[in-house]
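Asker: 3D, please:
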Amino acid sequence: MKKKKSSPLCSSSIEVPVNNIVIKVLVNTGAAISLIHETTLHNMKHKPIDTCSLKEVHIANGGFISLIGLVHLNVQLNHFNTGVNVYVTWDLVCSMLLSQVG
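Answerer: As a prediction, the model looks like this:
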């Protein structure tokens, strides 16, 4: 698997394979949705980005994140593969934020 260099802003992240590319993922079980930075997504093979009715989301610091669309990704956690619907954005400070899976 290819290893992708990630932003140092995600120092509390874990490295996991996402669509067979190892990236640093910030796991936030309190998050309502999963997000991936468009640049991170651009560096991996993936299904087409679907349009979505949700155009922005309110975040914990009171701001907003604009959304580009929705993509289905394969995330491997502890040797288990799971499909995750992930919103694509330019506004994320780390490579990927993974909400509670399941």
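Asker: when you work out contacts or count neighbours from here on, use the C-alpha atoms and nothing else.
Answerer: Will do.
Asker: which SSE is residue 85 in?
Answerer: strand 80-89 (DSSP states H and E).
Asker: list the helices and strands the next helix or strand after that strand packs on?
Answerer: Counting by DSSP H and E, the element after strand 80-89 in chain order, helix or strand, is strand 96-98. Strand 96-98 makes packing contacts with strand 21-27, strand 34-37 when contacts are defined by 3 or more C-alpha pairs under 8 Å, 6 or more residues apart in numbering; DSSP states H and E.
Asker: let's have those in a markdown table, adding mean neighbour count and distance to residue 65.
Answerer: A markdown table is the format used below for the helices and strands packed on strand 96-98 (neighbours: other C-alpha atoms under 10 Å; distance: least, C-alpha to C-alpha, whole Å):
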| stretch | mean neighbour count | distance to residue 65 |
| --- | --- | --- |
| strand 21-27 | 21 | 16 |
| strand 34-37 | 24 | 10 |
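Asker: before we go on, could you also do this sequence so I can check it against the first one:
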Amino acid sequence: MNYSLIIDNIWNVLVPSIIGNTVYDGLKTILGEVFDGLLAHKNNGNKKQFTETLTITLERNPEMVKQLEIFFQQKNTSNNISIKTGNIHAGGNVTIGNIKNG
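Answerer: Model prediction:
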């Protein structure tokens, strides 16, 4: 099976600035003990080792593959939220279109 989409999604969202957010926490929960090793490979810029480690893990755990597919499907749909009215409490700057407020 080709896991490239899952691998690319994880590689692209694992950045130091996401530590503590829902994506980070969700991936850490799904990936379990392999997460820290993957994060180390990402931080070292070693995509080859990252890919090899994650491929082996996914080949051995089809349930994890299903969980990751659902996770990324939900992540992609949750980004399509339309706010018509109300206040945004973001704890920092908010950019809407090309208008920055904060």
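Asker: got a TM-score for the pair?
Answerer: TM-score of the superposed chains, computed with TM-score structural alignment, normalised by the length of the first structure, equals 0.23; 44 aligned residues with a C-alpha RMSD of 4.6 Å.
Asker: closest to residue 88 of the first structure out of the helices and strands packed on strand 96-98 of the first structure?
Answerer: Residue 88 of the first structure sits nearest to strand 34-37 of all these, at 5.1 Å, using C-alpha to C-alpha.
Asker: that closest one: what's the following helix or strand?
Answerer: Criterion used, DSSP H and E; the element after strand 34-37 of the first structure is helix 38-42.
Asker: what are the buried residues along the helix or strand where residue 27 of the second structure lies?
Answerer: Assigned by DSSP H and E, residue 27 of the second structure belongs to helix 22-31. For helix 22-31 of the second structure, a neighbour-count test (16 or more other C-alpha atoms under 10 Å) marks 23, 24, 27, 30, 31 as buried.
Asker: where's the second one relative to residue 59 of the second structure, distance?
Answerer: Using C-alpha to C-alpha, to the nearest Å, one gets 22 Å for the distance from residue 24 of the second structure to residue 59 of the second structure.
Asker: ok, the fourth one next?
Answerer: The spacing between residue 30 of the second structure and residue 59 of the second structure, counted by C-alpha to C-alpha, is 15 Å.
Asker: what residues are up against residue 83 of the first structure?
Answerer: 72, 73, 74, 75 (C-alpha atoms under 8 Å, 6 or more residues apart in numbering).
Asker: then residue 96 of the first structure?
Answerer: 24, 25, 26, 34, 35, 36, 37, 40.
Asker: do that again at 6 Å, thanks
Answerer: The neighbourhood of residue 96 of the first structure, defined by C-alpha atoms under 6 Å, 6 or more residues apart in numbering, consists of 25, 35, 36.
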